[in-house]
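Trainee: Next input, structure requested:
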Amino acid sequence: MDQRNLEREQANGVNGQQQPSANERPPQIFKLNVDYFEKVFEYLSIRDLHSFGQTCTRMQKVAGYYYKEEFSKDLFHHDSEFDGFREYVEYMGTGKEGVDWNKFKSVKKIYFDVLCTTFIEKIPKEILNKIEEIECNFCTPQFFEDVLVHFPNLKSFNFGFSANDDDWLTRKYPKLEHVSWISLTGEGKSAGKLQTFFEKNPTIRSFEMDPMTICSMGTSMAKAKLDDLYVDLFQSHLDRIPVETFRTVTQFLYDKGAFKRIHLTIHANKCSIGEYTKWKSPFSLSTVHTKGIDLSPLVHLGELGFPQFQSAHKDFVNMINNPALSKGLENLKKLYFWEAHIDNILPFLHLSPKLEKIIVEHEILKKPVFIDPVALNRERKKLSEQLASKGINVSKVTFFIPESNYLETKWKTVDTNFKFIEIRRCPGEIL
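Mentor: This next block holds a predicted model:
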């Protein structure tokens, strides 16, 4: 029996539970198995689910199992009031000492404000051995001297600090697969060490860098064998980096096989996307501001994101209505909004046959606040019927929306899963 089925049986009270005597009559609700409870839990908020789990030991296991299946990868702050879920949390955030680590038995990913060796030494070794991913705003250089001792199974590391602290690039990390390194200087002093890093760490599959660092020492990445290269472009970078330089370096790396896909995040009011996207490789684009940005040159676009509210901009409407853009959206698979009007989302259901996922993280800004899955399914079906004669299949879209919108939708429509559309609760932070 695999671990998942074992946990399911334990939640059902089948495995390891003391059975009632012949004279005892357990409550009728105990006769229900986890499947029935899961149907009920779809209508509950995180707060209500936690309250349900506080009623008795059996219900705590049932609610905990559902939390583990649906929410364990959401960011859970260590001092959250929902203490009944702590043993199931996989992703926790902390910026303080004094955490009762023994309550977080399932943690695999941690977010730190500041990462230093003295703080890490207070975490039990059995928990450190489980950590696969770390995110932090700042880490001390000394930490890297002991990282292999503290986190032997580390697979992903996201951090930022001065490029002067670059000795970590000379070490071998046997299981590391992803690094996000945002240099504060963007100088090329670490070029030799960066080349050494990729030579010693062939397990690295994705890397995130700032464009200044790429342009100053990107050629030292020629021996990398990445699946994905992530780049954040801010207005200050766009003002300082010649378009031709950035494009030449990244095209060189792509031709050398250093990466398969490039992912751009544009943080700028104005940008000539066409100048930055003349690559032969598939890429994704995430924009913070659409004003002044023409997306029509995009022909390999796999992901598109709008991390700030765009719907009020007329440029957004003009951009979506641009006939030239429809060609670029044919390969779109993932769409992200911080917040949006539902009317801004509908065009993508009509233009992107390969679209599989839409995420609205913060708020749907149009009343009624519930989402009509029947209407969305009908709109997606229209595209399927239009493309059927051409032999083009249309993907089912999973639509992730905030909890408030999801619960309003679930209570009013009941069924949220159809042939072309499924509505689900968006992952988030548990405070």
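Trainee: make it CA atoms for all contacts and neighbour counts henceforth
Mentor: Noted.
Trainee: Number of residues surrounding Met92?
Mentor: Met92 has 25 neighbouring residues, counting by other Cα atoms under 10 Å.
Trainee: and it, what element?
Mentor: Following DSSP states H and E, one finds Met92 within strand 91-94.
Trainee: Can you name the next helix or strand after that strand?
Mentor: Next along the chain after strand 91-94, taking DSSP H and E as the criterion, comes strand 109-115.
Trainee: Another for comparison:
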Amino acid sequence: MSNPQKIPKLSHSDNQNYNEDAIAGPSNMESPPKIFNLTIDSLDEIFEYLNVRDLHSFGQTCKRMRKVAGEYYKQNYISAEKYGRRDGIYTKYWDKDGVVGEETEISVFGPFMKCITFDIAENERFPLKLYSDENFEGPLRYAASHIKEFKSIDHISLTRFSKINHHRIKFIEKLLPQLESIKIDRSKITCNFYEVVLKQCHNLKKMLFHESSMIEKKWLSQHYPKLKHFGILDEDQHRFDELSEFFVRNPTLRTFLTNFSILWKNREIFLNATVKLNTLVVYKGNIASLDGSLYLNQIVDLLNQLHEHGFYKELHIHVDRLYQGFSALMTTLPALKLLYIEELKQCYDLPQLTNLEVLIINFSRKPNVKDCEMLANNLIKLERLEIGQCESIYTIMPFIRRSRKLNKIIMKGYNVHNCSSRGIGGALNLTMLDKERAKLDRARKITIYVRDDVFLATKWAFKNGETNLSHIEMRRMDSR
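Mentor: Here you go, the predicted structure:
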């Protein structure tokens, strides 16, 4: 089995009540279909060979199969994007033949989902001229009519709302008490957000506001007893004087996300804060703005001051590219543990960051294998590697051969069309990767996360569908 955790076996009493759940068949006196003679582990293995569209078809056959397929979905698609639409819940799917990025319905798995996105401007079934409040609110209306099914939802994202007001929140109001995470993305809050939303979120652990405006910020002066992660990412609003009181009232905060502009404009608040963070995440932003190179030096000095004052222990930085001068300055940040680069031209542009544990990169051009070897040699503490444009397994091979502490590789841009000439019928050559990893003394086992098309192609290509070898394991990317 390649999925990280076994699906719990159904109890004997459940099996006795099986006929009550079955939809097929004219009578409860009939014997159950032979497929239910299989163990849960056997069904689990069958599901390993299916894309999410076929898994959804399985789940539609009867209530019992909905439960079994739903449990598999919950474990193996936990991080998959799920969108509320006017007529159901949808996601994108890939299959082993290279059908990529098509949207498919997964509404039957509603009771097993933990997160959902309501993108109110994403309504492709209606031309722009037909947009109305009813059309815009369609996804919310569907959620309201199926609210009892969303018993496991603990994270919602409200995206591209022209206005978030009391009227629209009413549709999902019953979800609020069970929520642990809320993300407001590219939206405008036009209500008293604390009274309408946050006051009802008793279990809230995470809040993120991304490029979203708000009429008032009184909610920043409130106490959230379970809040651990909080972020404001907004290029237009630089001053947040309310953050001073927010940090005082929420001393249990562990992670704070922001961008370079907000960090710099509010530096006095951060330097005087008494909160002790585990992680400071400085997200994508125009770090080359304001005073140019002077600003870069100052921002690095500020980050080190905050670290010395105990404001944070660990630093994560996300940038769109490596700016001139900033690359060398990163070596003076001892707390830097994670680096995300949206566009990396050459491996040698990245300095020797000996303390880095996580590297997330998107190559703007096909990388040279020797450059990747140099990069693997420099990052001696690397534990996780994420690569966007990865057209060949030889891009990751230097890390498999040299990075002892590496235990996760996420290959986001790898697909069956890219790897068909490198593997077996579009599959990853896990046997070769396993042999190469075995040559490195005292090396950790690596789990490679791939898109569904690569996962399925590999399952179908290898004998017995083996994806878990001695030194290399492959899993679905959405199972993370």
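Trainee: quick one: TM-score?
Mentor: TM-score for the superposed chains, counting by TM-score structural alignment, normalised by the length of structure 1: 0.86, backed by 409 aligned residues with a Cα RMSD of 2.9 Å.
Trainee: re earlier: can you spell out which helices and strands pack onto the strand holding Met92 of structure 1?
Mentor: Helices and strands touching strand 91-94 of structure 1, as assessed by 3 or more Cα pairs under 8 Å, 6 or more residues apart in numbering; DSSP states H and E, comprise strand 75-77, strand 109-115.
Trainee: Helices of the stretch 201-350 of structure 2, start to end?
Mentor: Under the criterion DSSP state H, counting those that start in this stretch, the stretch 201-350 of structure 2 contains helices at 243-249, 260-265, 267-272, 293-308, 326-329.
Trainee: Could you identify which of the ones you listed is most buried?
Mentor: Most buried of the helices of the stretch 201-350 of structure 2, by mean neighbour count (mean count of other Cα atoms under 10 Å): helix 260-265, with a mean of 21.
Trainee: Identify the residue spatially nearest to Gln10 of structure 1, adjacent ones excluded.
Mentor: Gly16 (7.1 Å; Cα to Cα, 6 or more residues apart in numbering).
Trainee: isn't that neighbour right up against Glu9?
Mentor: No: the pair Gly16 of structure 1 / Glu9 is not scored as a contact, 9.2 Å apart, by Cα atoms under 8 Å.
Trainee: More neighbours: the two, which one.
Mentor: Glu9 (16 against 8).
Trainee: Identify the residues contacting the more buried one.
Mentor: Asn15 (Cα atoms under 8 Å, 6 or more residues apart in numbering).
Trainee: The same query, at a cut-off of 10 Å, please.
Mentor: Glu9 of structure 1 sits next to 3, 15-16, 33-34, 62 when contact means Cα atoms under 10 Å, 6 or more residues apart in numbering.
Trainee: Equivalent analysis for Leu32 of structure 1, please.
Mentor: Here Leu32 of structure 1 is in contact with Asn12 (Cα under 10 Å, 6+ apart).
Trainee: Look up how far Arg58 of structure 1 lies from it.
Mentor: Here Leu32 of structure 1 is placed at a distance of 11 Å from Arg58 of structure 1 (Cα to Cα, to the nearest Å).
Trainee: What of Val231 of structure 1?
Mentor: Distance, Val231 of structure 1 to Arg58 of structure 1, by Cα to Cα: 48 Å.
Trainee: Between those two, tell me which one has more neighbours.
Mentor: Taking other Cα under 10 Å, Val231 of structure 1 and Arg58 do not tie; Val231 has more neighbours (21 against 17).
Trainee: re earlier: between Leu32 and Arg58 of structure 1, what contacts are shared?
Mentor: Residues touching both Leu32 of structure 1 and Arg58 (Cα under 10 Å, 6+ apart): Asn12.
Trainee: what residues are up against Ile123 of structure 1?
Mentor: Contacts of Ile123 of structure 1 by Cα under 10 Å, 6+ apart are 97-102, 150.
Trainee: wait, I meant Phe230 of structure 2
Mentor: Phe230 of structure 2 touches 181-183, 205-209, 253-258, counting by Cα under 10 Å, 6+ apart.
Trainee: And for Thr250 of structure 1?
Mentor: 211, 214-215, 218-219, 229, 244, 256, 258-259, 262, 279.
Trainee: do the same with Ile169 of structure 2
Mentor: Per Cα under 10 Å, 6+ apart, neighbours of Ile169 of structure 2: 140, 175-176, 191, 196-197.
Trainee: Out of these, which end up buried?
Mentor: 140, 175-176, 191, 196-197 (16 or more other Cα atoms under 10 Å).
Trainee: for these, which one is nearest Leu379 of structure 2?
Mentor: Relative to Leu379 of structure 2, the closest of the buried ones among the contacts of Ile169 of structure 2 is Leu176; by Cα to Cα it sits at 42.8 Å.
Trainee: That closest one: what's its closest spatial neighbour, skipping adjacent residues?
Mentor: That would be Cys201: by Cα to Cα, 6+ apart, it lies 5.1 Å from Leu176 of structure 2.
Trainee: What's the match for the one you found in structure 1?
Mentor: In structure 1, the residue paired with Cys201 of structure 2 according to TM-score structural alignment is Phe151.
Trainee: Tell me which residue of structure 2 matches up with Tyr43 of structure 1.
Mentor: In structure 2, the residue matched to Tyr43 of structure 1 (TM-score structural alignment) is Tyr49.
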